[in-house]
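S.K.: build me a structure from this.
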Amino acid sequence: MNVQNTTPFPKQGIPEQVAFHRTELGVILSLYGRMVAAGEWRDYGISSLRDMAVFSVFRRTAENPLYRIEKRPKLRNKQGQYSVVGIDGQVLKRGNDLKTVLRVLERKLIRAID
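M.R.: Next up is the predicted model:
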């Protein structure tokens, strides 16, 4: 009689999809809330793909995203796993610290007061 060692849990290792962690979403949604209050952004979308997670920011729902905040864990040791991509596909900022990368978008909140 053969005894097979099967476990009810899947193999630990490569995840099937990349997603934002709760603390990462907290930082992103904090910035999103401030930009909504300033009237700059109106909607967002989250995508969890096999090799990256994307937080897309929209001015209006039916438009292309103004910015994409991407998380690519495979680039952690090379260019940094977080990046902010503009509407034209240009990478605006890249790095391993999410708060530092998002500073490029916080400049939009700073306005001169008359």
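S.K.: hey, let's count contacts and neighbours off CA atoms from now on
M.R.: Will do.
S.K.: buried residues in the longest helix belonging to the chain?
M.R.: Looking across the chain with DSSP state H, the single longest helix is helix 22-37. Using 16 or more other C-alpha atoms under 10 Å as the burial criterion, the residues of helix 22-37 that qualify are Ile28, Leu31, Tyr32, Met35.
S.K.: for the chain, which segments count as helices?
M.R.: 22-37, 98-106.
S.K.: show me where the chain has its strands.
M.R.: In the chain, the segments counted as strands under DSSP state E are 43-48, 53-58, 67-71, 82-85, 91-95.
S.K.: any chance of these in a markdown table, plus mean neighbour count and distance to Glu106?
M.R.: Below are those laid out as a markdown table (neighbours: other C-alpha atoms under 10 Å; distance: least, C-alpha to C-alpha, whole Å):
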| stretch | mean neighbour count | distance to Glu106 |
| --- | --- | --- |
| strand 43-48 | 15 | 17 |
| strand 53-58 | 21 | 14 |
| strand 67-71 | 23 | 12 |
| strand 82-85 | 23 | 12 |
| strand 91-95 | 17 | 12 |
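S.K.: turn the ones you listed into JSON lines, columns for distance to Ile113.
M.R.: Putting those into JSON lines (distance: least, C-alpha to C-alpha, whole Å) gives the following:
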{"stretch": "strand 43-48", "distance to Ile113": "27"}
{"stretch": "strand 53-58", "distance to Ile113": "26"}
{"stretch": "strand 67-71", "distance to Ile113": "26"}
{"stretch": "strand 82-85", "distance to Ile113": "28"}
{"stretch": "strand 91-95", "distance to Ile113": "26"}
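S.K.: let's compare: structure for the following, please.
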Amino acid sequence: MNSLTPFPGHGQPQDVVAFHRTELNVILSLYGRMVAAGEWRDYGISSLRDVAVFSVFRRTAETPLYRIEKRPKLRARQGEYALIGTEGQVLKRGHDLKAVLRLLDRKLIRPVD
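M.R.: Take a look at the predicted model:
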């Protein structure tokens, strides 16, 4: 969702990409399950001009385990949502956020010994 947000010290509002409430519900639902499983412990959200980023961390001081990115300019091409790994590799990209995040849902399913 694009919203006009003025930056402090600037008279002109700038376009900023942000996650919509329904998108955040999907992401935070997964985040809650991963926290309960002991996999994730912290997150950060960034809203920039071209991209919105939801970063997840195992520990606060580390680099993100995963970044969930929303790039509306890629909507007509490979999809506006992307799951990025620790090393910056694109793990999954698509038009449907739930389908992109399904890759992480599989990590919650563990074989019972």
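S.K.: before we move on, back to that, the longest helix of structure 1 vs structure 2 - mean distance after superposition?
M.R.: When structure 2 is superposed, helix 22-37 of structure 1 averages 0.2 Å from its matched positions, counting by mean C-alpha distance after the TM-score superposition for structure 1.
S.K.: could you check the angle strand 67-71 makes with that helix?
M.R.: With axes from the mean of the first three to the mean of the last three C-alpha atoms, to 10 degrees defining the directions, helix 22-37 of structure 1 sits at 170 degrees from strand 67-71.
S.K.: contacts for helix 22-37 of structure 1, please.
M.R.: With contact meaning C-alpha atoms under 8 Å, 6 or more residues apart in numbering, helix 22-37 of structure 1 is reached by Trp41, Arg42, Leu98, Lys99, Leu102, Glu106, Leu109.
S.K.: how about the contacts made by the spatially most central residue of structure 2?
M.R.: What sits nearest the mean C-alpha location of structure 2, by C-alpha atoms, centre = their mean, is Ile68, with 2.3 Å. For Ile68 of structure 2, the contact set (C-alpha under 8 Å, 6+ apart) comprises Val53, Phe54, Ser55, Tyr81, Ala82, Leu83, Ile84.
S.K.: run these past structure 1 and keep the common ones.
M.R.: For the contacts of Ile68 of structure 2, the aligned pairs still in contact in structure 1 (both residues aligned by TM-score structural alignment, their matches' C-alpha atoms under 8 Å) are Val53, Phe54, Ser55, Tyr81, Ala82, Leu83, Ile84.
S.K.: ok, Val101 of structure 1 to Glu70 of structure 1 distance?
M.R.: Val101 of structure 1 sits at a distance of 10 Å from Glu70 of structure 1 (criterion: C-alpha to C-alpha, to the nearest Å).
S.K.: list residues touching both of those two?
M.R.: Both Val101 of structure 1 and Glu70 are contacted by Tyr82, Ser83, Val84, under the criterion C-alpha under 8 Å, 6+ apart.
S.K.: which pair in the kept ones among the contacts of Ile68 of structure 2 spans the largest distance?
M.R.: For the kept ones among the contacts of Ile68 of structure 2, the maximum inter-member distance is 13.3 Å, found between Ser55 and Tyr81 (C-alpha to C-alpha).
S.K.: pretty sure Leu108 of structure 2 is touching Ala37, no?
M.R.: Yes - with contact defined as C-alpha atoms under 8 Å, Leu108 of structure 2 reaches Ala37; the gap is 7.4 Å.
S.K.: wait, what's in contact with Lys108 of structure 1?
M.R.: Contacts of Lys108 of structure 1 were listed using C-alpha under 8 Å, 6+ apart, and none were found.
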